[in-house]
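[1] heads up, no residue letters with this:
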């Protein structure tokens, strides 16, 4: 079975609803996953916008999600033990799509990883480079969900 990531808020390559952006409530969408491989001991999530001017922009980092978890509820509340990393808005947790006006459609990649360790040893608020480094050699599987948004 292949690992799959989905959201009840939008389909793969579908429009992210305004509620989940800076133009709305800026609330994290609910996410669901299935098909984690045997040996999965935790999960991590990286949400990025590669279409941002100048560089890829980090919107959400989550790590140390317990292996028994199968979803994140709308709003981004985390199960016990899970941690938010620091996004490029300078805060821990979710920061929704907020592309410059008139900059076209942006792609928001929700990359989800099954890991073979229960914890990555990172404190809350870790930045993306630290998360990527900690995950090296521990990724068992990956799933991706892409949402679109423009202003």
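    Here it is on my side, so go on. Note that the structure is predicted; figures quoted are calculated from it, not measured. Numbering: from 1, shown residues only.

[2] C-alpha only now, for contacts and for neighbours.
    Noted.

[3] Can you list the buried residues in stretch 43-60?
    Going by neighbour count (16 or more other C-alpha atoms under 10 Å), the buried part of stretch 43-60 is 43-49, 51-52, 57-60.

[4] got a list of contacts for stretch 42-53?
    Contact with stretch 42-53 is made by 56-67, 99, 106-119, as judged by C-alpha atoms under 8 Å, 6 or more residues apart in numbering.

[5] correction: stretch 85-97
    Residues from elsewhere that reach stretch 85-97 (C-alpha under 8 Å, 6+ apart): 20-22, 26-28, 57-63, 76, 84, 108, 124-128, 149.

[6] One more pass at 7 Å, please.
    The contact list for stretch 85-97 (C-alpha atoms under 7 Å, 6 or more residues apart in numbering) reads 20-22, 26, 28, 57-62, 84, 124-127, 149.

[7] Put this next to the first one:
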């Protein structure tokens, strides 16, 4: 019964919230200055606690437009205690105790949205079953993303829509 799993996860999240516990989650403000064109800083992301069995965390910020998907920022090998990534220089390869991949533009760190039109922005937050993915900072995003999916215990997403003039 494939429809029971989403319902069960929703009920678990609701019961955790009622018990005063923050569920495994990721939050991005739609007003974050890092979402402005040519921003030279990273977005602020806030995380809920990971599920049991997690050994490290990863977060992927990506932008989807018609006929194009672009990985803008990927931070991996984050320590379990990470609850927030604060804004900092977008080109850094070390963030919050974790490593940063080369993005889909082939640049180190984060690249801001600049193309006109609608952007569906997604932030994927991953709980991983290994303390490290075993690759250095600056590894291409697609390679790190493949490794994340091999070690993923759980994933949650944040989504927002941004229209660039």
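    Thanks, I have it. Computed from a prediction, not measured in an experiment: that's the story for all the values here.

[8] Need the TM-score from the superposition.
    Remark: TM-score between the superposed chains equals 0.81 [TM-score structural alignment, normalised by the length of the first structure]; 139 aligned residues with a C-alpha RMSD of 2.0 Å.

[9] Map residue 117 of the first structure across to the second structure for me.
    Aligned by TM-score structural alignment, residue 117 of the first structure pairs with residue 130 of the second structure.

[10] Could you identify the buried members of the contacts of stretch 85-97 of the first structure?
    The neighbour-count test (16+ other C-alpha under 10 Å) marks 20-21, 26, 28, 57-62, 84, 124-127, 149 as buried among these.

[11] so what secondary structure elements neighbour the longest helix belonging to the second structure?
    Longest helix of the second structure, by residue count under DSSP state H: helix 4-18. Judged by 3 or more C-alpha pairs under 7 Å, 6 or more residues apart in numbering; DSSP states H and E, helix 4-18 of the second structure is in contact with no other helix or strand.

[12] As a check, name the ranges of all strands in the first structure.
    Counting by DSSP state E, the first structure has these strands, from start to end: 4-6, 14-15, 31-34, 42-49, 57-66, 71-72, 83-84, 106-115, 139-149.

[13] mean per-residue distance, the first one to the second structure?
    I take that to be strand 4-6 of the first structure. Compared with the second structure after fitting, strand 4-6 of the first structure has a mean deviation of 0.9 Å; criterion: mean C-alpha distance after the TM-score superposition for the first structure.

[14] can you name the residues of the second structure that that strand overlays?
    Aligned by TM-score structural alignment, strand 4-6 of the first structure falls on residues 25-27 of the second structure.

[15] One more: the longest one?
    Applying TM-score structural alignment, one finds that strand 139-149 of the first structure aligns to the residue range 152-162 of the second structure.

[16] Pull the residues that contact that stretch.
    Applying C-alpha under 7 Å, 6+ apart, the external contacts of stretch 152-162 of the second structure come out as 25-27, 30, 118-129.

[17] Return the member of the residues you listed nearest to residue 53 of the second structure.
    Each of the contacts of stretch 152-162 of the second structure was scored against residue 53 of the second structure by C-alpha to C-alpha, and residue 129 proved nearest at 6.7 Å.

[18] pretty sure the closest one is touching residue 54, no?
    Yes. Assessed by C-alpha atoms under 7 Å, residue 129 of the second structure is found in contact with residue 54 at 5.3 Å.

[19] thinking again about what came up before, okay, the strands of the first structure in a markdown table with distance to residue 90 of the first structure next?
    What follows is these, written out as a markdown table (distance: least, C-alpha to C-alpha, whole Å):
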| stretch | distance to residue 90 of the first structure |
| --- | --- |
| strand 4-6 | 26 |
| strand 14-15 | 25 |
| strand 31-34 | 23 |
| strand 42-49 | 14 |
| strand 57-66 | 10 |
| strand 71-72 | 22 |
| strand 83-84 | 12 |
| strand 106-115 | 18 |
| strand 139-149 | 21 |
